[in-house]
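J.: Next comes the sequence, and after it the predicted model I'd like to discuss.
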Amino acid sequence: MKKIKQKINDIRLQNKLVIIYVVTGLIPLIVLFVFAYCQMRNILMDRDLKSIKGTIEQSVTTVDGQIEVYDNLSNYITFNDTLSGVLSYDYKSTYEMYNQIVTTFDPMLSSLKYFHNDINRVTIYVDKAIKHDTTIAPIEEIKDRPFYNSAAESTKIQWFVDEDSRTLVSARKMSTLDQLGILGIMYIDVDYDSMMSSFTGGLEQNCGMVVLDADGKVICSSDTFENNNTRYRLNSKKLLSLIDGAEWDNDTCGNTEGYSVVKKESSVTGWTVYVYEPRKLVLRSANSMITMIVVAFVVAVAGAAAASIFTTGFITRRINKLKNSMAKVENGDFDAVINTQDKDEIGDLIHSFNSMTTQIKNLITQVYEGRISQKESEMRALRAQINPHFLYNSLSLINWKAIEYEQEDISEITLALSNYYRTSLNKGKNILSFEQELSNMQSYLKIQQIMHDNSFDVVINVSEEVMPCESLNLILQPLVENAIDHGIDLLTDRKGVITVEAKMQTDEEGKKLVCVTVSDNGVGMDKETAQNFLTVQSKGYGARNVNDRIRLYYGESYHLEVQSIPDEGTTITIKFPAKPYNTKN
């Protein structure tokens, strides 16, 4: 024992320092780099799952909105007494029947396809009916179709989807005809590819998707695997066997035989969407990080060995600096940098460490460069949720009524207004001038005043200097819609007034801002409701979406402000930078 101790004491200090540093420093470095890698891997997986979950939720919301529109159309036709009268009337001649079908029946059904391009066909199948174009057909034509028995027994709207034949149809028994003792089935054929593109179009790279109906039948499947990654593709049967009995954390299954799976069930259709992603492909982006860590580790050890030639105090002082910086990196601070002008071995080690943290930070940035576009997608998704169906359905109703009463001039005006509204969507652009945004809001208020028999007044006070400023599209309409639905419509003791004001302001830093307020003298809100108005606890999403879009586009410091007093009214204020509108935006 004494001999061993003596041999250790006889080792030169330089070599002894090298041995001590390697023994005491090598293990912490390994632990640090392994910990850093594990942390980065977990961050990659968590953020990827959140991205997939956001995409799938938006896809389901979009499809639900489309299905609800077609359900509303089906309800309108099914309970329309005019159409039922045409089909059930005892005509004296074929000419009289044909005249009623052409002048009344055909225009009403054809207008559905005009306003909704995704509809392939609208047909009413009636027992012992004549065959006329695609609008009327004898019920014998569909008695061998899979949906016939179910549709003939219930007036409830039922959707039938077949992936193999790529069909998506709605069928139901018409209650108005059923009351007259006539069997009639309302049939709407919707374009399968257009509807399912909401699921398949937003699918991220190297992911697969399967959609099941309420009975567990596969109605849509797709994937985005390419080249050598196609071996990770799962067929519907394999995916369902993997998730059978899997443990779910809410709507997420983190690791099912090497796959991460996210699901979302629609409350409208009962369909369930499953999206899966191989974990290996997600973690493949971290391979370069592993190489960099190994290289940095080798450099650190070499630098430590070279630094041992200096005095213990000099080495210890600089090693402590390095150790403190490593502790910051371990806590996730990759901006930790050691300032030094030394060019010796320890100086090289310090420079290598600085280079390592910079490379780690750059690698993280590179890995998530693809995620930067996520905010833009979220913004477009939020804009997509601002449902234009109000005007479409209003125009459709006006057009149908005009045709029903043979008011061709009103029908023409309605169709012209429909064309104007399509143009007012700004060709899909998110930016327009404030003057255009104000004009769109005024058009909306004009229709609302007509629908409400001018039961409320509108006051608009807008400064001319804000007119040429740029504005996000559709930020005023949701606010005035909210003022009408939740404020003005609930008044019983006074006439409602909506006031819209816009003027230029200057903030504390001297920057010019556009300040817009939308006020109403409605029933107002209590303090708790006002506080939750822009949060997920709110029942509506119009104002919340406007708030989210402004924050996403202009930054977190810009958002909606809500002030409300019960029984007195509500005021919503918007502030955003005053920038001149560029037509190239």
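T.: It's in.
J.: Could you use CA atoms for every contact and neighbour count after this?
T.: OK.
J.: tell me which residues in the host helix or strand of S352 are buried?
T.: Element membership for S352 (DSSP states H and E) is helix 345-367. Under the neighbour-count criterion of 16 or more other CA atoms under 10 Å, helix 345-367 has 345-354, 356-360, 363-364 buried.
J.: And for stretch 138-149?
T.: 138-139, 147-148.
J.: Quote the end-to-end distance of that stretch.
T.: 15 Å (CA to CA, to the nearest Å).
J.: Nearest residue to A137 in space, ignoring adjacent ones along the chain?
T.: K131 (4.5 Å; CA to CA, 6 or more residues apart in numbering).
J.: State the distance from the one you found to Y98.
T.: Relative to Y98, and taking CA to CA, K131 is found at 11 Å.
J.: And E204, by the same measure?
T.: With CA to CA as the criterion, E204 and Y98 are 52 Å apart.
J.: one step back: just the buried residues of stretch 138-149: which are in strands?
T.: P138 (DSSP state E).
J.: For V86, the count of nearby residues, please.
T.: Residues near V86, counting by other CA atoms under 10 Å, number 16.
J.: Buried ones in whatever helix or strand it lives in, by neighbour count?
T.: Assessed by DSSP H and E, V86 sits inside helix 81-88. Under the neighbour-count criterion of 16+ other CA under 10 Å, helix 81-88 has 83-84, 86-87 buried.
J.: just stretch 300-317 next, same as before
T.: Applying 16+ other CA under 10 Å to stretch 300-317 flags 300-308, 310, 315 as buried.
J.: Output the contacting helices and strands for the top helix by length along the chain.
T.: Counting residues, the longest helix found in the chain (DSSP state H) is helix 13-78. Counting by 3 or more CA pairs under 8 Å, 6 or more residues apart in numbering; DSSP states H and E, the packing neighbours recorded for helix 13-78 are strand 184-190, helix 192-200, strand 259-265, strand 272-278, helix 279-283, helix 287-307, helix 312-330, helix 369-385.
J.: try it against this one:
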Amino acid sequence: MLPIITFGVFLYGWILQTTSEDISKNAVSQIKFYLTDFANEIERLKLLQYGLLEDEDLNEIVFTWKTMDNIGRMDKINMLSKRLSMVQNSSMYIKEVSVHIGPISKSVSSLTGVGQFDAEKYDGIRPVYGAGSQIIDWNDGLYLSALKQSTTEGNRPLFIIDIELDTKKLGEALNQFNTYTGSGTLLISGKSDFVLASGSTVYMKQAALDLVRGLGQASIETSHTYELSGNRYYMANANSKSLNMSIYRFIPEQIIHKPLNKIYAWAWLLAAATFVFIALYAISTYKVIHKPLLLLMRSFKRLENGDLNLVIEHGTKDEFGYLYGRFNQMVDTLRNLINQVYKQKIMAQRAELKQLQSQINPHFLFNSFFILSTMAKNRGLGANRVIYEAAW
């Protein structure tokens, strides 16, 4: 049974490892799929943003603002606002679309309409490299920013178009990964380390961030557990180079162990039943085989020591019952043979003694008569008198 128990322990460990790897791989594939889908959405938003850069109404506002009358200006602003609203409504991830126009010192928003030029935001979300669009972290928000350069070198851009991503919607999207009780998800964006947490990581955001930074992207293994705020978690991660974003999923260790609790309980039950079976088997083996065999061996030793008054009994009619019967029969036969040989030997000795006696008696009698005859002659007595005295 020991190999079976050992195999059971190995099988349990293998199932636990396989289950954790499967859950981790599934978690990684889910977040990779989400990042790919999100990256495609961002690319679509970039195309819309590039389209706004060439919008006729926007460019007319920039270049002909001073020559327009108030009605023309209002008409162009309204058309631009509608276009911004259309872009905003095209995706659930867009919170607001704004255009910051430097030459006229105006900012147009899809939510608030025309407002004063927001110089702080203009400088904060200004793209670093040329006219390319990229995700920028500013003031706890994420922005897609694109600009149109001035024709005069060294001047500020003519205008900047920014699309503010809705972090609330992003958080709701991250919640879809928190399918297990106590699990959490962490999104880290770019070099600015913009962090968005959902699920249990909301309450341990800094601890999770410190863990990720401490491990590094290359050293994270999804099949291992990591301690976080006193609990152990399996961590799955995926990153997108195009978005410069990474998502980390934290799955409690007990979630993976929970489906195996029944197997664990059955394993203990099987182990207990196995030990009971082994004990019963050992006891039954002792009673059925070892004990009768030991009695037979002791009986042979007593027989070797000359004990012929030996009878052994067995309660059941099995193989040992047959052996015990043959043993008793052997002892009885041996006892009878010994008795026969002993009696024959005694009878032979008696016969030999009688034979010797029969040989000794005539010789002794002749010698006696010869002595008596000699004594009678020496004493001058009569033979009859001498015989009589001798007999007396």
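T.: Now that the structure is in, tell me what you want to look at. The structure presented is a predicted model; accordingly, all values stated were derived computationally and were not measured.
J.: relative to strand 259-265, how tilted is the longest helix of structure 1?
T.: 30 degrees (axes from the mean of the first three to the mean of the last three CA atoms, to 10 degrees).
J.: once aligned to structure 2, how far is the helix holding V86 of structure 1 on average?
T.: On superposition with structure 2, the mean distance recorded for helix 81-88 of structure 1 (mean CA distance after the TM-score superposition for structure 1) is 2.6 Å.
J.: A strand includes D457 of structure 1, no?
T.: Yes: according to DSSP: H, G, I helix; E, B strand; the rest coil, D457 of structure 1 belongs to a strand.
J.: ok, it - how many residues close by?
T.: D457 of structure 1: 13 neighbours (other CA under 10 Å).
J.: ok, now which ones touch L52 of structure 2?
T.: L52 of structure 2 is in contact with 58, 161, counting by CA atoms under 8 Å, 6 or more residues apart in numbering.
J.: Show me what it lines up with in structure 1.
T.: Taking TM-score structural alignment, the alignment pairs L52 of structure 2 with I77 from structure 1.
J.: which residues of the stretch 51-200 of structure 2 fall in helices?
T.: 56-64, 70-89, 119-124, 167-175 (DSSP state H, counting those that start in this stretch).
J.: Select, out of those, the one closest to L142 of structure 2.
T.: With CA to CA as the measure, helix 167-175 is the member of the helices of the stretch 51-200 of structure 2 nearest L142 of structure 2 (7.4 Å).
J.: after superposition, how close is that closest one to structure 1?
T.: Mean for helix 167-175 of structure 2 is 2.4 Å (mean CA distance after the TM-score superposition for structure 1).
J.: what's the counterpart of K50 of structure 1 in structure 2?
T.: That one, K50 of structure 1, aligns with K25 by TM-score structural alignment.
J.: Give me the distance between its match and N175 of structure 2.
T.: Distance from K25 of structure 2 to N175 of structure 2, by CA to CA: 18 Å.
J.: What of Y12 of structure 2?
T.: 32 Å.
J.: Can you add distance to V546 of structure 1 and give the helices and strands packed on helix 13-78 of structure 1 back as CSV?
T.: Listed next are the helices and strands packed on helix 13-78 of structure 1 as CSV, based on distance: least, CA to CA, whole Å:
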stretch, distance to V546 of structure 1
strand 184-190, 31
helix 192-200, 22
strand 259-265, 25
strand 272-278, 28
helix 279-283, 33
helix 287-307, 39
helix 312-330, 38
helix 369-385, 8
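J.: and of these, who's closest to M45 of structure 1?
T.: helix 279-283 (6.9 Å).
J.: Now do that closest one: distance to the chain's middle.
T.: 24 Å (CA atoms, centre = their mean, to the nearest Å).
J.: buried ones in that helix?
T.: 279, 282.
J.: Which elements pack onto that helix?
T.: helix 13-78.
J.: residue contacts, M97 of structure 1?
T.: Contacts of M97 of structure 1 by CA under 8 Å, 6+ apart are 86, 91.
J.: again, only using 10 Å
T.: Each residue near M97 of structure 1 by CA atoms under 10 Å, 6 or more residues apart in numbering is listed here: 86-87, 89-91.
J.: Nearest to I4 of structure 1 among these?
T.: Looking across the contacts of M97 of structure 1 and measuring by CA to CA, the closest to I4 of structure 1 is L87, at 109.1 Å.
J.: What lines up with that closest one in structure 2?
T.: Using TM-score structural alignment, L87 of structure 1 pairs with V62 in structure 2.
J.: what's the closest non-adjacent residue to that match?
T.: P103 (6.6 Å).
J.: Does that neighbour touch I61 like I think?
T.: Yes: with contacts counted by CA atoms under 10 Å, P103 of structure 2 reaches I61, the gap being 9.4 Å.
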